[in-house]
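In: sequence first, predicted model second:
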Amino acid sequence: MSQPLNHAPGLGEFLRRNSTYAILVAIGVGFAILSPDFLTLNNLLTVALQSTLVALAAMGMTLTIITGGIDLSVGSVAALSGALAAGLATRGGLGTYPGLLIGLLAGAGIGLLNGAMIVWGRIPPFVATLATMAIARGLTLVYTQGRPIAGLDRAFTFWGSDSLLGVPLPVWVLLVVAVLIHLLLSQTALGLHIYAVGGGEETTRLAGVSVGMVKLCVYIISGATAALSGLILTARLWSAQPNIGVGLELDAIAAAVLGGSSLAGGVGSIPGTLAGAFIIGVLSNGLNLLEVPSYNQQVIKGLVFILAVTLDYFIKQRRSPKLRRVTPQEKTSEGA
C-alpha cells in the first residue's frame, strides 16, 4: 500500500506560524494604500531608524519575559546611560568612547541590581524594576539638573546620524545585536536554560540548572540593551535629554507581546520581537503621514495593539489541533 503524500501546510497553518509577520504586512499594505509616501525609500529607512530604539530595548525585555519576569526600568536606564555618556564625554573630559563604555556598563550594572534584588532579595520583578525605574530617572535628573547636555563631538553623534551602504548605522547595530541574542537563545545552553526557567522554574532547578544565574544574566542583558538604545538616541539628538525614554518600557513590552512572547513565560523569540517593534514603528510612521493628531494616535495605537494580540491569539489557539476543545461526542467516539 502506497504511503500518503505529505501536503504543504495550508493557509491556516502558515498564518498560525507567522501571524506577527502577517499583521505587520497587513498594516504596511494599508498605509501604502492610504499614503503614496509610505513606500518611498527615505520613509522606509525612517521607519527602520524609528523602530531601532524600541527593538533594542525590546530584545532585552523579551529575555526577561521568557523567564517569567519583566523589566520596567528600561526607559529610565536609557535616559541615565545617555546622560552619563554625554556628561563624561564633554564636561567630564573622559572622551567619547570611555563615556560610551561607562554608559553601557551603567545600564548593565542596573540590570545586575535588578537581578540581585529578584534572585537574592526575593523581590518580585515588577516591584524591583519599578523601584529601579524611579531611582534611575531620579539620578538622571540629578546628574543633568533637568537640563540637556550638549556639545557632543563628531565621534559621538556619528553613531546616531551616519549611514553605511545607505542604511543608518543604528539599524546595523540593531541587526548585529539581534543576531547575537538570537544565537544566544537558539544555539547555547544559556538560551535553553532561559526557556526552561520560564517553562517551570522549580523543575529547572531540580534538573541542576542555576536559576539565579540565568536570571542575573537575563537582567544584565536587558539593562545593556536599554543602555544601548539610550546611547543611540542621545547620538541622534546630538544631546542628552533628561526626559528621553519615557514610555519606552511600555513600547518594549508591547513589541515583545506582539512578537509572540507570553507574559506567563517560556515563549518568545527575537525575530518575533523585531516584527513587533516594526509594527509599532510602522503604525507611528503611518499615522504621522496621514497627519493624525498625536493625542488621537495613542488611542488608535492602543486599539490596534488589542486587535493584533487578539487576532494573534485567535489564529494560534483556534487553528491548533492540540489546543482545540474536544467535544463530548468526540470523546464518546474515541472511547468506542
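Out: Yep, it's here. Numbers count the residues shown, from 1 in each chain.
In: CA only for contacts and neighbour counts going forward, please
Out: OK.
In: part of a strand, is residue 37?
Out: No. Residue 37 sits outside any strand when classified using DSSP: H, G, I helix; E, B strand; the rest coil, being coil.
In: how about it: what's its closest non-neighbour residue?
Out: residue 43 (7.1 Å; Cα to Cα, 6 or more residues apart in numbering).
In: over to residue 274?
Out: Excluding its sequence neighbours, the residue lying closest to residue 274 (Cα to Cα, 6+ apart) is residue 55, at 5.8 Å.
In: second one coming, line it up with the first:
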Amino acid sequence: MTTAPTTSETKPQRRLANVTWVNDAGLAIIFVLLVIALTLASPNNSFISLNNIFLILIQTAINGILAMGMMYVIISGQIDLSVGSTVGLAGVAAAMFAHPGEFPLIVPIVVGLGVGILVGLVNGVGVAYGAIPSFIITLGTLTAVRGIALMVSGGAPVSNLSPEFQSLASGRVFGIPVLAIYFIVIAVVAAFVLRKTVFGRRIYALGGNPHAAEVSGINIKRLTIAPFVIAGTLAGLAGVLLASRTFTGSPTAGQSYELDAIAAVVIGGVSMAGGRGKAFGVVIGALMIAVIANGLDILGIDSNVQLIIKGAIIALAVLIDVKVRRD
C-alpha cells in the first residue's frame, strides 16, 4: 500500500530525466554536425582556424553571460525583456567612473553591477508584490532604462576610459580570451547553484508548480525576486565587459541582446513554461547562435537572412518544447 504512490511519482520523473538527457545529447550532436558543415563549406576550412575559434568564444561570451541570468528567470516561469537595456545603462554608468586617474578600477565595476541589481529588483518586486506580469513590467523597464541611459550620457558614447578598465575584457590567459574565461566561470557557478543547492531546486519548483511550492513552505514572493536580481546582476556585468571591450560606454549598446539571450535559453532546451532546463544546454545554445552568425558571415550570407534563420531556429525550438510537454 505504501509503495504505489512512490512508483507513480517516480515514473514521470524518470521519463522527464530520460527526455532531458536525450535532448541534451541531441543538441550536442546537432552542434557538432553544424560545426562540421560550416567547416566544410567555408573557404580553406577557415571556420575551424584557431583565430576564428577564439573569435567565436568572444562573440559567445556576452550573450552567454546574459543567457545564464535569463535561464534562471525562464526556469522560474517568468521572462525578462530588459536585460539588453540594462547592458547599455550599466556600460554607460561604469564608463562615467572609469576615466583615467579618477577612481579605482573597482568603482566602475561596482557601479555597473549596482545598476543591474537595481533594475533586477524593480522587475522582481513588480512581479512578486505588484502582481504585474513579467512580460509587461520588463517591457516597461526595457524602454525606461534605455531612456535613462540616453539621458545620463547626453545621447553620446562615454569615452576616455582608463587602460585598466579597457584591459578587463581585452586580455588573454594562456592564450584564451579572458571574456571566454568569464563566461566559463559564470556558467559553471550557475550550473552548480541550479543543480546542487536548495535554492536551485526551489527555482525549479517555482517554475514547475508555484502553488505546490508555496504549500511546501517556500516564500514565493521572495523567491520570485531572486531570478530577476540574478539576471540584472549578470546584465550589469555584461554591460561593464562590453564597455571595456569596445573602449566606450554606449547608451545604445545591448539593443536586441535580450532576444539573443532568450534564443540561447530556448535553443538550449529550457522550457518556456518553466520548471525545466540545464546550464549545459544553454551554453550549447549560446555557442550555436555565435557559430551560426560567424559561419554565415564567412559564407557571405546577408545579415537580414541571418535574422530569418535565427527566428526560424527559435520557433522550431519552442515547437519541440511544446511537443515534449504534451507527449
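Out: Now that the structure is in, tell me what you want to look at. All figures in this text were calculated on a predicted structure; none of them were measured in a lab.
In: so where does the residue nearest to residue 37 of structure 1 fall, helix or strand?
Out: helix 41-66 (DSSP states H and E).
In: distance of whichever residue in structure 2 pairs up with the residue nearest to residue 37 of structure 1 from residue 107 of structure 2?
Out: Under the alignment (TM-score structural alignment), residue 43 of structure 1 pairs with residue 52 of structure 2. The spacing between residue 52 of structure 2 and residue 107 of structure 2, counted by Cα to Cα, to the nearest Å, is 34 Å.
In: before we move on, what about residue 70 of structure 2?
Out: 26 Å.
In: more neighbours, those two?
Out: residue 70 (32 against 14; other Cα atoms under 10 Å).
In: residues contacting the more buried one?
Out: When contacts are counted by Cα atoms under 8 Å, 6 or more residues apart in numbering, residue 70 of structure 2 touches 79-80, 231, 261-262, 265.
In: among the residues you listed, which one has the most neighbours?
Out: Ranking those using other Cα under 10 Å puts residue 265 first, with 34 neighbours.
In: gap between that residue and residue 169 of structure 2?
Out: 24 Å.
In: go on, residue 316 of structure 2?
Out: Counting by Cα to Cα - residue 316 of structure 2 and residue 169 of structure 2 are separated by 34 Å.
In: between these two, point out the one with more neighbours.
Out: More neighbours surround residue 169 than the other of residue 316 of structure 2 and residue 169, with 23 against 14 (other Cα under 10 Å).
In: hang on, the more buried one packs against residue 237?
Out: No. Residue 169 of structure 2 is beyond contact range of residue 237, at 11.0 Å (criterion: Cα atoms under 8 Å).
In: can you find the partner of residue 273 of structure 2 in structure 1?
Out: So residue 273 of structure 2 corresponds to residue 264, using TM-score structural alignment.
In: now residue 93 of structure 2
Out: Per TM-score structural alignment, residue 93 of structure 2 is aligned with residue 84.
In: number of nearby residues for that match?
Out: As a burial measure, residue 84 of structure 1 scores 26 neighbours (other Cα under 10 Å).
In: leaving aside the residues adjacent along the chain, what's closest to it?
Out: Excluding the flanking residues, the one nearest residue 84 of structure 1 by Cα to Cα, 6+ apart is residue 103, at 5.6 Å.
In: also residue 106 of structure 1?
Out: The spatially closest residue to residue 106 of structure 1, leaving aside those adjacent along the chain, is residue 81, at 6.2 Å (Cα to Cα, 6+ apart).
In: check which helices and strands the one helix or strand residue 320 of structure 2 maps to is in contact with.
Out: Following DSSP H and E, one finds residue 320 of structure 2 within helix 303-326. Counting contacts by 3 or more Cα pairs under 8 Å, 6 or more residues apart in numbering; DSSP states H and E, helix 303-326 of structure 2 packs against helix 257-267, helix 279-298.
In: average distance between the longest one and structure 1?
Out: Between helix 279-298 of structure 2 and its aligned stretch in structure 1, the superposed structures give an average distance of 0.6 Å (mean Cα distance after the TM-score superposition for structure 1).
In: any idea how far the equivalent of residue 310 of structure 2 over in structure 1 is from residue 28 of structure 1?
Out: In structure 1, the residue paired with residue 310 of structure 2 according to TM-score structural alignment is residue 301. Using Cα to Cα, we find residue 301 of structure 1 at a distance of 14 Å from residue 28 of structure 1.
In: more neighbours: which of those two?
Out: Using other Cα under 10 Å as the criterion, residue 301 of structure 1 and residue 28 rank with residue 28 on top: 19 against 15.
In: roughly how far does the closest residue to that one other than its chain neighbours sit from residue 216 of structure 1?
Out: In this structure, residue 28 of structure 1 finds its nearest non-sequential neighbour in residue 282, 6.8 Å apart by Cα to Cα, 6+ apart. Noted for residue 282 of structure 1: a distance of 33 Å to residue 216 of structure 1, by Cα to Cα.
In: of those two, who's got more company?
Out: A direct count of neighbours by other Cα under 10 Å for residue 282 of structure 1 and residue 216 places residue 282 higher, at 24 against 21.
In: what lines up with the more buried one in structure 2?
Out: In structure 2, the residue matched to residue 282 of structure 1 (TM-score structural alignment) is residue 291.
In: my guess is its match contacts residue 36, does it?
Out: No. Taking contacts as Cα under 8 Å, residue 291 of structure 2 lies outside contact range of residue 36: 11.0 Å.
In: what about the match of residue 310 of structure 2, distance to residue 22 of structure 1?
Out: Using Cα to Cα, one gets 18 Å for the distance from residue 301 of structure 1 to residue 22 of structure 1.
In: what of residue 109 of structure 1?
Out: From residue 109 of structure 1 across to residue 22 of structure 1, the span is 38 Å (Cα to Cα).
In: with residue 226 of structure 1 instead?
Out: Residue 226 of structure 1 is 28 Å from residue 22 of structure 1, by Cα to Cα.
In: more neighbours: these two, which one.
Out: residue 226 (36 against 16).
In: are we agreed that that one is in a strand?
Out: No. Going by three-state DSSP, the assignment for residue 226 of structure 1 is helix, not a strand.
In: which residue sits closest to the most centrally placed residue in structure 2, ignoring its sequence neighbours?
Out: Centrality entry for structure 2: nearest residue to the mean C-alpha point is residue 67, 1.1 Å, by Cα atoms, centre = their mean. Distance criterion Cα to Cα, 6+ apart; nearest residue to residue 67 of structure 2, sequence neighbours excluded, is residue 261 at 4.5 Å.
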